[in-house]
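Asks: no sequence on this one, just coordinates:
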């Protein structure tokens, strides 16, 4: 049985799509998944990047593409009333429902669907209160222990080479994005390509030119 770690931030529509599609894309395989919330904004800060929704033309394309992908894969999806939203309340609530930075699939599913179904404001305080009442976290989402676990998840993910969400880690390999799920499946099935040097070769390509700011 393969151990899979699924890194997520509820702010990401691609993370939502990948979360919903993961069981179907890995159907028939032997695996166990742990779900770890992380703060995507910290990845952007670390690597000096803007998020997709912070670049106007990319923002429009992102929403069109995720809605099409949802349609194509039969995944219910509605854009929230405002995006990007502040995901900290959702992330901390999810972590407060779990232990050691991990959350179970039910919690992750409930929070994802809070954000990406129905078209409401994902960060609305009244809705967050209702979500908390539904999930009944065993710890205070605003407590220092919960904050520290979310930060530790994020720091450890960055140290492992993550730069975006969703990212799935298995056997030390990182598979980024909703569209990486078929690649992940092939790896878990023992695909021949992964027995070649191609994976490591990709990391050895020298940079021909570096853009300066």
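Replies: All right, it came through fine. Small disclaimer: the values here were computed from a predicted structure and weren't measured. Residues are numbered from 1 along each chain as shown.
Asks: Every contact and neighbour count from this point should use C-alpha atoms.
Replies: Fine.
Asks: ok, how many other residues are close to residue 208?
Replies: By other Cα atoms under 10 Å, 5 other residues sit near residue 208.
Asks: Spell out the secondary structure type for it.
Replies: Secondary structure state of residue 208, per DSSP: H, G, I helix; E, B strand; the rest coil, is coil.
Asks: same question, the one 3 residues further on
Replies: Taken by three-state DSSP, the conformation at residue 211 corresponds to coil.
Asks: Next up, a structure to set beside the first:
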């Protein structure tokens, strides 16, 4: 049985799409998934990057593409009333509950189904009552868990979400699910292609200056 770690942030529509498609991608494969919520903004800050929603043209394209992908795959998705938003309340609630698939599904659908304000305090309070976490989402132990998850993600080499880690490999993005499935099914390409691709891009190409 393969053990997978699914790194996610509820602010990411791509993480939601990957979450919804994961059971089909893993169908027929013996596996266990550890769901690991992490602050996407922390990864971006560490790598000196802007999020897709912080770049005007990319923001518009991202929203169009995720709505199209949801349409193609038959996934219910409506943009929340405000995006981006502060996801800390959702991330802490996940860690307070213990982030299994049931909990993550409730949190993702809170954000991406219905088109409401994801960070609305009243909605968050109602969601907390529904999930009945074993720990206080505002407790220092939960905050420490979320911070530790961020450190673990960076130590594992993450730069974005969703990322699924298995063995020594990271599969980034909802569109990487077919590649993940191929690896888990033993596609022979991975014996040489994975490392060869990385070696070919080991030295960054700097743009020419005229």
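Replies: Received it, and whenever you're ready, just let me know what you need. As the structure is a computational prediction, the values presented were derived from the model and not from experiment.
Asks: tm score of chain vs chain?
Replies: Once superposed, the chains reach a TM-score of 0.96 (TM-score structural alignment, normalised by the length of structure 2), with 206 aligned residues with a Cα RMSD of 1.0 Å.
Asks: What count of nearby residues applies to the equivalent of residue 122 of structure 2 over in structure 1?
Replies: In structure 1, residue 122 of structure 2 lines up with residue 126, judged by TM-score structural alignment. Using other Cα under 10 Å, residue 126 of structure 1 is surrounded by 10 other residues.
Asks: residues in contact with whichever strand or helix holds residue 126 of structure 1?
Replies: Residue 126 of structure 1 is part of helix 125-135, with elements assigned from DSSP states H and E. The contact list for helix 125-135 of structure 1 (Cα atoms under 8 Å, 6 or more residues apart in numbering) reads 89, 90, 93, 97, 107, 111, 114, 122.
Asks: How many neighbouring residues does the fourth one have?
Replies: A count of neighbours around residue 97 of structure 1, defined by other Cα under 10 Å, yields 22.
Asks: which residue sits closest to it, ignoring its sequence neighbours?
Replies: Excluding the flanking residues, the one nearest residue 97 of structure 1 by Cα to Cα, 6 or more residues apart in numbering is residue 137, at 4.3 Å.
Asks: Kindly report the same for the fifth one.
Replies: If the residues on either side of it in the chain are set aside, residue 107 of structure 1 comes closest to residue 94, at 6.3 Å by Cα to Cα, 6+ apart.
Asks: rewinding a little: buried residues in the helix holding residue 126 of structure 1, which are they?
Replies: 128, 131, 132, 135 (16 or more other Cα atoms under 10 Å).
Asks: Apart from its chain neighbours, what residue comes closest to the equivalent of residue 181 of structure 2 over in structure 1?
Replies: Taking TM-score structural alignment, residue 181 of structure 2 has residue 185 as its aligned residue in structure 1. Spatial nearest neighbour of residue 185 of structure 1, excluding adjacent residues (Cα to Cα, 6+ apart): residue 26 at 6.0 Å.
Asks: Do I have it right that that neighbour meets residue 187?
Replies: No - if you go by Cα atoms under 8 Å, residue 26 of structure 1 and residue 187 don't touch, sitting 10.8 Å apart.
Asks: Dump the contacts of helix 125-135 of structure 1 to JSON lines, plus secondary structure and distance to residue 65 of structure 1.
Replies: Shown next, in JSON lines, are the contacts of helix 125-135 of structure 1 (DSSP: H, G, I helix; E, B strand; the rest coil; distance: Cα to Cα, whole Å):
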{"residue": "89", "secondary structure": "helix", "distance to residue 65 of structure 1": "26"}
{"residue": "90", "secondary structure": "helix", "distance to residue 65 of structure 1": "24"}
{"residue": "93", "secondary structure": "helix", "distance to residue 65 of structure 1": "29"}
{"residue": "97", "secondary structure": "coil", "distance to residue 65 of structure 1": "32"}
{"residue": "107", "secondary structure": "helix", "distance to residue 65 of structure 1": "26"}
{"residue": "111", "secondary structure": "helix", "distance to residue 65 of structure 1": "22"}
{"residue": "114", "secondary structure": "helix", "distance to residue 65 of structure 1": "20"}
{"residue": "122", "secondary structure": "coil", "distance to residue 65 of structure 1": "20"}
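Asks: In terms of secondary structure, what does the longest helix anywhere in structure 1 contact?
Replies: In structure 1, taking DSSP state H as the definition, the longest helix is helix 56-73. Using 3 or more Cα pairs under 8 Å, 6 or more residues apart in numbering; DSSP states H and E as the contact test, the elements touching helix 56-73 of structure 1 are helix 13-25.
Asks: Name the surrounding residues that touch the next helix or strand after the helix it packs on.
Replies: Sequence order places strand 31-37 as the next helix or strand after helix 13-25 of structure 1, per DSSP H and E. Applying Cα under 8 Å, 6+ apart, the contact partners of strand 31-37 of structure 1 are 1-9, 91, 94-95, 101-105, 108, 150, 153-154.
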